[in-house]
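Undergrad: I'd like to go over a predicted model; first the sequence, then the structure.
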Amino acid sequence: NGYITYSDRNTKNEIKPLSYGLNEVLKLNPVTYRYKSFISPNNRIRMGLIAQEVEPIIPEVVIKEDVDIDKNGNKVVTEGAYLSMNYTDLIPVLIKAIQEQDEKIKKLEEKINTLENQE
């Protein structure tokens, strides 16, 4: 089962080009980590980003959760207890970063071809 969301143009308004791209991706700091036991008893190593580090770079993907965990492990509703991330919303940023890199590569290939043809 995958996560499906509406993407039809007819469901959207205020469509604008994405301003984030390669510059923002290069500022992200991918890490490995384990969740603290009160968040998840599963102690496996995970990969991801730290929301506090992402928020100043791409704030739209950071979500302030209104759930906290008390000392007994019970969920308690509080305002802005933890930060979470919508990793799905990072996909368009990554796509744009790849497109920007591809443009740079094409320009470099053109320069290389020009230099090789001068010899």
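TA: Sure thing, it's come through. Fair warning: this is a prediction, and the values are worked out from it, not measured in the lab.
Undergrad: contacts and neighbour counts: CA atoms only from here.
TA: Noted.
Undergrad: Quick one: residues contacting the closest residue to residue 34 other than its chain neighbours.
TA: Closest residue in space to residue 34, ignoring its immediate chain neighbours: residue 45 at 5.1 Å, by CA to CA, 6 or more residues apart in numbering. Contacts for residue 45 (CA atoms under 8 Å, 6 or more residues apart in numbering) come out as 32, 33, 34.
Undergrad: show me what contacts the second one?
TA: For residue 33, the contact set (CA under 8 Å, 6+ apart) comprises 45, 46, 47, 48.
Undergrad: Just put the residues you listed in a markdown table and tack on secondary structure.
TA: Formatted as a markdown table, the contacts of residue 33 follow (DSSP: H, G, I helix; E, B strand; the rest coil):
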| residue | secondary structure |
| --- | --- |
| 45 | coil |
| 46 | strand |
| 47 | strand |
| 48 | strand |
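Undergrad: Next up, a structure to set beside the first:
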Amino acid sequence: KINRLRMVAFDFIENKKHEEIGLIAQEAETIVPRIVSRDPENPDGYLHIDYTALVPYLIKAIQELNQKIEKMEKTIA
């Protein structure tokens, strides 16, 4: 799932804040729905990404990479 998330640079339209880097909520919602939320009082408004909810996925990805590295190191040694 982590590899399918696309990081982008973007400008916020509402407050004219420039050059943020992150995920597009609409895209992230199709890949990891639990990290995206909507304002219950304004369901048609902005989506919010909870980046801390990505941490378990990142830990798992790092663990998998470490296992691959260890396996490769054993074949080289």
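TA: Looks like it arrived, so ask away. Predicted model, so just to flag it, every value in this text is computed and none were measured.
Undergrad: Send over the TM-score of the superposed chains.
TA: With the length set by TM-score structural alignment, normalised by the length of the second structure, the two chains reach a TM-score of 0.87; 77 aligned residues with a CA RMSD of 1.4 Å.
Undergrad: And the helices in the second structure, which stretches?
TA: For the second structure, the helices defined by DSSP state H occupy 25-31, 55-76.
Undergrad: Would you map the strands across the first structure?
TA: Here the first structure has its strands, by DSSP state E, at 31-33, 46-48, 62-69, 75-85.
Undergrad: Identify the residues contacting the residue in the second structure that residue 46 of the first structure lines up against.
TA: Taking TM-score structural alignment, the alignment pairs residue 46 of the first structure with residue 20 from the second structure. Neighbour list for residue 20 of the second structure: 9, 10, 11, 12 [criterion: CA under 8 Å, 6+ apart].
Undergrad: so what's residue 32 of the first structure up against?
TA: Neighbours of residue 32 of the first structure in contact, by CA under 8 Å, 6+ apart: 45, 46, 47, 48.
Undergrad: Out of these, which is nearest to residue 64 of the first structure?
TA: Closest approach to residue 64 of the first structure among these (CA to CA): residue 48, at 17.0 Å.
Undergrad: was I right about the closest one contacting residue 31?
TA: Yes. Taking CA atoms under 8 Å as the definition, residue 48 of the first structure is a contact partner of residue 31 at 5.6 Å.
Undergrad: Kindly reformat the contacts of residue 20 of the second structure as JSON lines containing distance to residue 35 of the second structure.
TA: Below are the contacts of residue 20 of the second structure laid out as JSON lines (distance: CA to CA, whole Å):
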{"residue": "9", "distance to residue 35 of the second structure": "19"}
{"residue": "10", "distance to residue 35 of the second structure": "19"}
{"residue": "11", "distance to residue 35 of the second structure": "21"}
{"residue": "12", "distance to residue 35 of the second structure": "20"}
